[in-house]
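Colleague: have a look at this fold, sequence not included:
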């Protein structure tokens, strides 16, 4: 992750925006943008005057102009560029302070008394009269040529030193803290030879340049970053996460994950030695303190959740494939995994509350249906006009950006796709769109987007008129910068995607006179909310699938809560539920259906005859007597006995208690044979008797003969 020098405290930080807000309390957004532009160097200095003494030429490309000054070295040219950008940013800060904004300006760069002196990169030379002697002029020209050649040599040596420094860093990272003696000796010999070279002694990297910088002042000891087993293990984890063919987005996500893991290791390893053993991770109290430090850094709950998820995944990877130098037992690793799971569980409530608060804030940014319809109608009128201007001789990049803004606004208000869908839309995909013969609709399938693994390609259905806009733009794209080699529909002068598409969208939104300053996500949220409260559940599922997002995800992040009008309608439903006759089931006698009790088998007594067919069963009359009266029978209405009193009836026999059968008794019980089996046995025995009689009769007849 790149690091920059803070323009206020001149320290190196990776999260510069967070540092300005948390440490310097820069709350003004415009001021923070200017300071971030000054730190990163991304400042537009078109029309700036050349800072070289004696030149002062106004130019739109100061970088190209400075190349003509061969008397300057590369470092001097970079210094001149930096001073031009710094002067422009300070002027903008002074102009912002003059407007007296509601959020006060914190920085004092424009109030410094030695501002003019600091912004002069070169000292003014005294104007001297040139000598009219031709020999002097020739000597001056020769000296200038020598200076130019010396500057080119300095630049060559500086570039060679930078390459050598990079090689040194790579060698030192690859080398192990143990067992890499030959490689270490060669590296040290190479560095010592470079440091002893008198030609390169003027430009040497500082000790801070040779060490990786982080956004915190406390860093992991040097041995953990340069060639240690811990650093090698982290790099192996990075390789495992990247996979064989990572996309640029996936690479950025993995780099962010490694950054968070290194922040965790930095905190845990502070003041410890022998980091390759990973024993410093076995500190539960310090893990809890690390979570507390994230909150003290004023991180949001969702950001803390990302940190903990990344660290938890890293510890799981460590538990499954520990390095050879690891001295943590399996019990300790399981305990660390359990601890991270507990921390994640403790964050669920706070994360849910934070998401609810963010969801409530989104309600103010939800666009009404009238606004979205107005966007569609005005964009539909503006796009043909812009295309007419692009097809004429006055085609400029400004018109190209206007077309991008209006076209993306029209498609976003129509389908609610993410901005990445429009950015990744290829020219090939637009040209391969097929027209439906019945509906005359062109369907564009965009393969590369965020949720293509779940929902497949993102689709955009266009009418003949809408698809004609795209065809007209593709017909003139070769006249625009980068159009000949363009791959994406919304292309730029380079071959990359249009990263400023959201800027062009907001400019078009503002030019149409629509309220607010929404993003593609705000439009997506609005469409998902309107679909929930307007359409049926089946239609809402269709819209969600076409937008390439899950309904549960929409309810969790996109769809807003009920409005005041909708809440009143729900209240009326509650009030209507309390009106009318009380039809509650309380006090109503429920009749139970009469259930027959299963007949119970009783073990045969010892005095019974030797019946091997099983214990005798009670007759239905006996069972009926055992059951007695059912729950629904009335004692006063029982057939012939209805006129008699209850004491005249015969006593009802009590049910026989079922004997307890132990496992041993169950083995000794006689085998029970069903009546069907008994009949079959009798038939077989009878057939055998008949067969024997037939055989005897045949034998008798043979004997008589």
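Modeller: Thanks, I have it. In this text the structure is predicted, and so the values were computed from the model without any measurement.
Colleague: from now on I want contacts and neighbour counts done on CA atoms only, so please keep to that.
Modeller: OK.
Colleague: number of nearby residues for residue 84?
Modeller: Using other CA atoms under 10 Å, residue 84 has 22 neighbouring residues.
Colleague: now for the helix or strand hosting it, which elements pack on it?
Modeller: Counting by DSSP states H and E, the element that carries residue 84 is helix 74-98. Applying 3 or more CA pairs under 8 Å, 6 or more residues apart in numbering; DSSP states H and E, we find helix 74-98 packed against helix 29-40, helix 62-67.
Colleague: could you dump those to CSV with mean neighbour count and distance to residue 553?
Modeller: Shown next, in CSV, are those (neighbours: other CA atoms under 10 Å; distance: least, CA to CA, whole Å):
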stretch, mean neighbour count, distance to residue 553
helix 29-40, 18, 30
helix 62-67, 15, 48
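Colleague: out of those helices, nearest to residue 228?
Modeller: Smallest distance to residue 228 across those (CA to CA): 31.7 Å, for helix 29-40.
Colleague: of the helices and strands packed on helix 74-98, which approaches residue 448 most closely?
Modeller: Checking the helices and strands packed on helix 74-98 against residue 448 by CA to CA gives helix 29-40 as the closest, at 30.1 Å.
Colleague: on that earlier part again, list the contacts of the helix holding residue 84.
Modeller: With CA atoms under 8 Å, 6 or more residues apart in numbering as the contact definition, helix 74-98 has outside contacts at 31, 34-35, 38, 41, 43-45, 48, 51-52, 62-63, 66-67, 105, 109-110, 119-121, 155.
Colleague: for the helices and strands packed on helix 74-98, which one sits closest to residue 535?
Modeller: helix 29-40 (39.4 Å).
Colleague: tell me which other helices or strands the closest one touches.
Modeller: Contacts defined by 3+ CA pairs under 8 Å, 6+ apart place helix 29-40 against strand 4-5, helix 16-22, helix 74-98.
Colleague: out of these, which is closest to residue 537?
Modeller: Nearest to residue 537 among the helices and strands packed on helix 29-40 is helix 16-22 (42.1 Å), distances taken as CA to CA.
Colleague: quick check: buried residues in that closest one?
Modeller: 16, 18-20 (16 or more other CA atoms under 10 Å).
Colleague: how about stretch 554-568?
Modeller: Residues 554-555, 558-560 are the ones in stretch 554-568 that count as buried (16+ other CA under 10 Å).
Colleague: the structure to be compared is supplied as follows:
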């Protein structure tokens, strides 16, 4: 029996509320009302860290039945470092099982929200070091094969990320004086659920309401973020209240505490844009409560409307900080932008190297070559089309079969799902014959990497690629290019060049093909004026001032001369 693993003399930490209990199974049933047997077993496994399943290595993303032996032999980990990576892999495996259980709509329903509110270590932080430095380094020997970097260099970057807390930081707010000198990294770990089971059920309903009818992985991530932000808001407002007082929303009537929330978030080093999103999601949650659960809120519709009015006011007050933050981000991004010469050099190298990489994969398939091939194809198409990476991630094998072709062999591929599909419809890729062949080759060789049943062209271990930037950075460095690269930097470079060198009508066509409008390009992708441009504008203003002054002086001279002539003695 599972509960026999938990001795009365061996207290365990509850994964839900972070409390320590001698009889954790009883606590889960009585306090958190966990009645689903499968969920109950998984939460106990999460608490005991006992799991016999095969695990994915967080460092190289391969599946192993004995991950501990792989980490010790391949990555040279031992002691506490090995325990950190191993516990991270176990936790992610169990949370994935909880997510699959939730999507199966079990009966009785699940009581916890651990899988919804989890915060993963972002893969791109790991991939920048592991996938680029370890698997595709820029150092090449005379035979053309890369020389791997040392393992300590990789672990110096990966270990801090893996040792970070896996749960959202949803701590109750404290006065500013007590938070002096603190940061989000130094704050203690706090519960991942609200103390009230009723409000937890509303949070679950809010998550399900935020999902579309046919959700993608990105849709589920967005819904999780909305639910997490709503929980942050509730945790802030509930500080100082007992569990008995948190059965309804009456604690939200503290408008003084409500007005302090943006300041508390800013003090915890959240960016103004993140604060804006949190305020919007908190408003969405209150609106959801008002529309569907008004009878259990404990507040009237008018009182909830006043709370919404206050949240909208805080969002407006945050607008100035958001604009200033965006300009700072643009100035910082301008230092990392790649020039058109660099982008042209990359697509020439991709065009030259891709056939050889594809042949090497068919001869001796390795994960390194597969990453490089996907990075080359995605980077090449991004430079030519300016699309977001989600467009390439969502290209399916069926899209290639249904693509339009002309007698010259040119191909038009339509992609249905992407970020702005509601506003711009399907994204399109205009491909020459060789470019269409590259996509078909990727779809063909995916069977060598577990992608026989995966419908997507860009896949990894049979699953759709979610973070394509890692492949792009790998191909960029193997091609011998310097500096950092990302799809957002490519899109920004394209938007800037279109603004400088194209007419308004042509620029509008380019923006529409990139699935955004000109206002979006101005807000996110065009650079702020540099020093020479600002002084050029200053010279224009000075020229206009001087021209106006000269015009006024010229018009006043005839009047003064006529006045002098009328006052002369001869005329008198």
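Modeller: Great, that's in hand. Predicted model, so just to flag it, every value in this text is computed and none were measured.
Colleague: what is the burial count for residue 38 of structure 2?
Modeller: Taking other CA under 10 Å as the criterion, the count of residues near residue 38 of structure 2 is 14.
Colleague: tell me the secondary structure for it?
Modeller: Classification of residue 38 of structure 2 using DSSP: H, G, I helix; E, B strand; the rest coil returns helix.
Colleague: can you tell me what it aligns to in structure 1?
Modeller: When structure 1 is aligned by TM-score structural alignment, no residue sits opposite residue 38 of structure 2.
Colleague: quick one: residues contacting residue 38 of structure 2.
Modeller: residue 101.
Colleague: sorry, back to before: can you lay out the buried residues of helix 16-22 of structure 1 as CSV showing distance to residue 446 of structure 1?
Modeller: Output for the buried residues of helix 16-22 of structure 1, formatted as CSV (distance: CA to CA, whole Å):
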residue, distance to residue 446 of structure 1
16, 35
18, 35
19, 38
20, 39
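Colleague: redo the buried residues of stretch 554-568 of structure 1 as a markdown table? Include distance to residue 536 of structure 1.
Modeller: Putting the buried residues of stretch 554-568 of structure 1 into a markdown table (distance: CA to CA, whole Å) gives the following:
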| residue | distance to residue 536 of structure 1 |
| --- | --- |
| 554 | 15 |
| 555 | 15 |
| 558 | 18 |
| 559 | 15 |
| 560 | 17 |
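Colleague: of those residues, which belong to strands?
Modeller: Using DSSP state E, no member of the buried residues of stretch 554-568 of structure 1 falls within strands.
Colleague: what is the nearest of the buried residues of helix 16-22 of structure 1 to residue 481 of structure 1?
Modeller: When the buried residues of helix 16-22 of structure 1 are compared against residue 481 of structure 1 (criterion: CA to CA), the nearest one is residue 16, at 33.1 Å.
Colleague: all helices for the stretch 401-550 of structure 2, in order.
Modeller: Shown for the stretch 401-550 of structure 2, the helices assigned by DSSP state H, counting those that start in this stretch span residues 421-424, 433-445, 469-478, 487-501, 504-513, 518-520, 531-566.
Colleague: so where in structure 1 does the fifth one end up aligned?
Modeller: Using TM-score structural alignment, the residues of structure 1 aligned to helix 504-513 of structure 2 are 537-546.
Colleague: identify the residues contacting that stretch?
Modeller: With contact meaning CA under 8 Å, 6+ apart, stretch 537-546 of structure 1 is reached by 415, 455, 458-459, 528, 531-532, 550-551.
Colleague: which among these end up buried?
Modeller: Buried by 16+ other CA under 10 Å: 415, 458-459, 528, 531-532, 551, out of the contacts of stretch 537-546 of structure 1.
Colleague: can I get those residues in JSON lines with distance to residue 578 of structure 1?
Modeller: Conversion of these to JSON lines gives the following (distance: CA to CA, whole Å):
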{"residue": "415", "distance to residue 578 of structure 1": "42"}
{"residue": "458", "distance to residue 578 of structure 1": "47"}
{"residue": "459", "distance to residue 578 of structure 1": "47"}
{"residue": "528", "distance to residue 578 of structure 1": "33"}
{"residue": "531", "distance to residue 578 of structure 1": "30"}
{"residue": "532", "distance to residue 578 of structure 1": "27"}
{"residue": "551", "distance to residue 578 of structure 1": "32"}
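Colleague: pick the one among those residues closest to residue 317 of structure 1.
Modeller: Closest approach to residue 317 of structure 1 among these (CA to CA): residue 551, at 32.3 Å.
Colleague: so who does the closest one touch?
Modeller: By CA under 8 Å, 6+ apart, the residues touching residue 551 of structure 1 are 541, 544.
Colleague: for residue 319 of structure 2, same thing?
Modeller: Residues in contact with residue 319 of structure 2 (CA under 8 Å, 6+ apart) are residue 276.
Colleague: tell me where the stretch 201-350 of structure 2 has helices.
Modeller: For the stretch 201-350 of structure 2, applying DSSP H, counting those that start in this stretch gives helices covering 217-238, 255-267, 272-292, 294-297, 301-317, 319-334, 340-363.
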